[in-house]
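> A structural model of the following input is requested.
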Amino acid sequence: MKNRPFLNRLGFAIQGLREGWQREYSFRAQVMIGLIIALSVVLLGASSIWLAIVGLAIALVLGAELFNSALETLVDRLHPEIHPEIRVVKDMAAAGVLLICLGASARSFLSMPSPDPGKWIGDHVPAPRGSTESARRLLAMTRPVGRTLVEQYLRNRGITALSETSALRYHPRCYYRADEYAPTETWPAMIAAVTDLSGKLTGAHRTWLDPGGFSEANLGRAPLSTPRRAMGNLLGHAVRFGAGSDVMVAGEGIETTLSVRSAMPHVASMAALSAAHLSAIIFPDTLRRLYIARDNDPAGYKAIATLLARIRAVGIEAIMLTPRLSDFNEDLRLLGLDALTARLKLQVAPQDVPRFMSSAD
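Alright, predicted model coming up:
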């Protein structure tokens, strides 16, 4: 094989795989086990780096098995008689395969996502339920939303402008319990990082999603009694999209805030996660004008009144943004982006239209 063209050598390697499959039962068995492990890791939602590590481990096991089989075949050919030293050679080669299998199994096990955000991590001390530390550990088990159910969920709700949304993450198997006595369930979830003005994590918000898809009944959320929950220190803080500046948008929900941002893609935005938290949101010192994306409900009216009093007391200009329907996401889904953009242009300060809405035309 030395100095042969690459394609010839590749053909020899493929022939070796074929011979190993046809002759060696152990090789066939390990191929099947490797496929089962790989499929399990994919179904459990492991990240791409872990998939690569598991694939490498499987390849090492199969390579070691082929090398062991080749060595045994060569030894049997050269020394067909039974000899104690030949037995030692075969046993040591088999032991090498066993060690690689054990190492690969351990690595595959470590690649599985941690099943419970309340489990011990790092310093092996369980974090208090609902604490900022629990939120940090939960976010550590998530991955970006690109090409996940979260991206599909947002697009189904009409939200396609996903730039500067790194605060949103995806968890494939987020734990859910209806109450402390209910059994634990696992559902895919959108996890949102709640941060303070400096960007420090203070909490997290979970939206459990329906893997079965979108419907007008549940809007893509899981069929649970409370498909949205928050944890950590939320008061005054928010889920943030874009860097804070002199002009910002503040809204209650993530979907509402992102819907406004679909029409105003260049404005920094904050989702306070509830009407009560919206009224208590903390503003950056640079803020000079705040657009308040209100919801058309009684809780929203009361929160707006409290927020307006706070804003005006510190000399910040407040401009109300009012949806045509119940909230801005409903406007976006049912009326369309063009209608939403046209409505907001009538409410936004004229000088901010070219600044924040230029690419929404």
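> CA only for contacts and neighbour counts going forward, please
Noted.
> Nearest residue to the middle of this structure?
Centroid check for the chain by CA atoms, centre = their mean gives residue 170 as the closest residue, at 2.0 Å.
> which residues of the stretch 251-361 of the chain fall in strands?
For the stretch 251-361 of the chain, the strands defined by DSSP state E, counting those that start in this stretch cover 268-271, 289-293, 317-321.
> Can you say which of those strands is packed in most?
Looking across the strands of the stretch 251-361 of the chain with neighbours counted as mean count of other CA atoms under 10 Å, the highest average goes to strand 268-271: a mean of 26.
> Can you show me the helices along the stretch 51-200 of the chain?
Taking DSSP state H, counting those that start in this stretch to define them, one finds helices in the stretch 51-200 of the chain at 84-110, 132-140, 149-156.
> buried residues in the longest one?
Applying a neighbour-count criterion of 16 or more other CA atoms under 10 Å, the buried positions in helix 84-110 are 90, 93, 94, 97, 100, 101, 104, 105, 107, 108.
> Can you lay out those residues as CSV showing distance to residue 245?
Supplementary listing: these in CSV, determined by distance: CA to CA, whole Å:
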residue, distance to residue 245
90, 70
93, 65
94, 65
97, 60
100, 55
101, 55
104, 50
105, 50
107, 46
108, 46
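> Please generate a structure for the following sequence too, so the two can be compared:
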Amino acid sequence: MTASASELARRLGEHAEAVCREYLCNGHRSGNYWIVGDIRNTRGRSMHVRLRANARGPAGRWVDEATSEFGDLLDVIRENCGLVEFRDIADEARRFLSMPLPPPQHQSQPFGAQCQPAAKRGSPEAARRLFAMSQPIAGTLAERYLAGRGILLSTHERAVRFHPDCYYRNLVTGEMHTLPALIAAVTNLDGQITGLQRTWLDPSGQGKALLADPRRSLGDLLGNPIWLGHQPGAPVPIMAAGEGLETMASLRTVMPALPVAAATSANHLAGLNFPPGCRRLYIAADADAAGRHGIERLSQRAGESGVLALVLRPQLGDFNDDLRHLGPAHLAAWLHDQLVPEDARLFLSAG
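Okay, the predicted model is just below:
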């Protein structure tokens, strides 16, 4: 946890009962603890928040005996305000600490009294909030990261953005800090953001951040991909789809006129929603056997919908490997014989 986070958590702990009455209002005080169902403010007795420091630890620390989750009051604010970024969490904590604090009360409020429902964890609303706080990638570490992988995207691509201080939580230790991140919007066919994918980056510019899981997604993902080159509501007679953002952005680099969709996982690829007017679908494969189910299921669904599905196969591990190690000209030549001739003339000549 950063120094600023530690200080905010300590200050919130000094007013732990007031914090609980504000953000965990469906609970009640019992001795030195605030008792509530869970961190999302449901009714129950599983979660205990320590109200005053004692030999067991500082004030404000909590544990959920049902799930073994634990944390501090910053986590409580994050969950109950539906926040994603540490900056927003800190702002809300500072706002609360600047308010006149009510005197301690020894009688709990009636269930639901003056209590706002908790925001849904990992919701599309949280995704839209984070995407709105991000910025275009031009001149940023995100553009440098993509260029380092041989990927060149048009400035008109709206799905990919950059956030310089994206909140990251270690799921094992509970520690949190901020890192720069590539932000990719997951949208439905109407162009509405339903989720997003975060790729945390090494601040030095050397690829992804050195984290156990430098890439995470949130929101409503099933059926909805990261679209590159798709205008919401417009017919898409020919398109390509695959799992990874870098894989699909690599195809887009050599075929910039071809709309592509990155489904983020094999399961989500299998459930991809077809855009209106789609008649031919190229599915980008890779050397990972785990993705075969997604390809097979998507091909089956395409056939049932009257869409011709054709599989594109890389020479190396995936199409980004081909782009980086063999070059765009070699990748274009390799794709030429896998495309329908009229598509090869249309999309490869445009590249």
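> what do we get in the second structure for residue 146 of the first structure?
Matched to the second structure by TM-score structural alignment, residue 146 of the first structure sits across from residue 138.
> What is the burial count for that match?
14 (other CA atoms under 10 Å).
> That one: what's its closest spatial neighbour, skipping adjacent residues?
Nearest residue to residue 138 of the second structure, sequence neighbours excluded (CA to CA, 6 or more residues apart in numbering): residue 155, at 7.4 Å.
> how deep is residue 341 of the second structure tucked in, by neighbour count?
Counted with other CA under 10 Å, the burial measure for residue 341 of the second structure works out to 10 neighbours.
> Quick one: map it onto the first structure.
Mapped onto the first structure by TM-score structural alignment, residue 341 of the second structure lines up with residue 350.
> Check residue 215 of the second structure too.
Residue 215 of the second structure maps onto residue 228 in the first structure when the alignment is built from TM-score structural alignment.
> What about the closest residue to its match other than its chain neighbours, how many residues nearby?
Using CA to CA, 6+ apart and skipping residues adjacent in sequence, the residue nearest residue 228 of the first structure is residue 207, 4.5 Å away. Other residues near residue 207 of the first structure number 23, with proximity taken as other CA under 10 Å.
> I'd assumed residue 207 of the first structure was in a strand, is it?
Yes - using DSSP: H, G, I helix; E, B strand; the rest coil, the secondary structure at residue 207 of the first structure is a strand.
> Going by distance to residue 13 of the first structure, which of the buried residues of helix 84-110 of the first structure wins?
Taking CA to CA as the measure, residue 97 is the one of those closest to residue 13 of the first structure, at 19.7 Å.
> Would you agree that closest one is in contact with residue 65?
Yes - with contact defined as CA atoms under 8 Å, residue 97 of the first structure and residue 65 form a contacting pair (6.0 Å).
> With distance to residue 253 of the first structure as added columns, please give the strands of the stretch 251-361 of the first structure in CSV.
Output for those, formatted as CSV (distance: least, CA to CA, whole Å):
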stretch, distance to residue 253 of the first structure
strand 268-271, 6
strand 289-293, 10
strand 317-321, 14
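> What does residue 247 of the first structure correspond to in the second structure?
Using TM-score structural alignment, residue 247 of the first structure lines up with residue 238 in the second structure.
> Next: residue 189 of the first structure.
Taking TM-score structural alignment, the alignment pairs residue 189 of the first structure with residue 181 from the second structure.
> ok, now which ones touch its match?
In this structure, residue 181 of the second structure makes contact with 142, 162, 163, 164, 165, 166, 198, 199, 200, 201, judged by CA atoms under 8 Å, 6 or more residues apart in numbering.
> Could I get the full set of strands for the stretch 51-200 of the second structure?
Going by DSSP E, counting those that start in this stretch, the stretch 51-200 of the second structure shows strands at 62-64, 70-71, 135-136, 160-169, 176-187, 193-200.
> Superpose on the first structure and give me the mean offset of the third one.
Between strand 135-136 of the second structure and the aligned residues of the first structure, the post-superposition mean distance stands at 0.6 Å (mean CA distance after the TM-score superposition for the first structure).
> Can you report how many residues neighbour residue 290 of the second structure?
Counted with other CA under 10 Å, the neighbours of residue 290 of the second structure add up to 12.
> how about it, what's its partner in the first structure?
Across the two structures, residue 290 of the second structure finds its equivalent in residue 299 of the first structure, going by TM-score structural alignment.
> pretty sure that match is touching residue 278, no?
No - distance between residue 299 of the first structure and residue 278: 10.6 Å, which falls outside the contact criterion (CA under 8 Å).
> which residues does the counterpart of residue 165 of the first structure in the second structure contact?
Using TM-score structural alignment, the equivalent of residue 165 of the first structure in the second structure is residue 157. Residues touching residue 157 of the second structure, when contacts are defined by CA under 8 Å, 6+ apart, comprise 228, 229.
> now residue 157 of the second structure: how far from residue 33 of the second structure?
From residue 157 of the second structure over to residue 33 of the second structure the distance is 51 Å, taken as CA to CA, to the nearest Å.
> again with residue 189 of the second structure
Separation of residue 189 of the second structure from residue 33 of the second structure (CA to CA): 48 Å.
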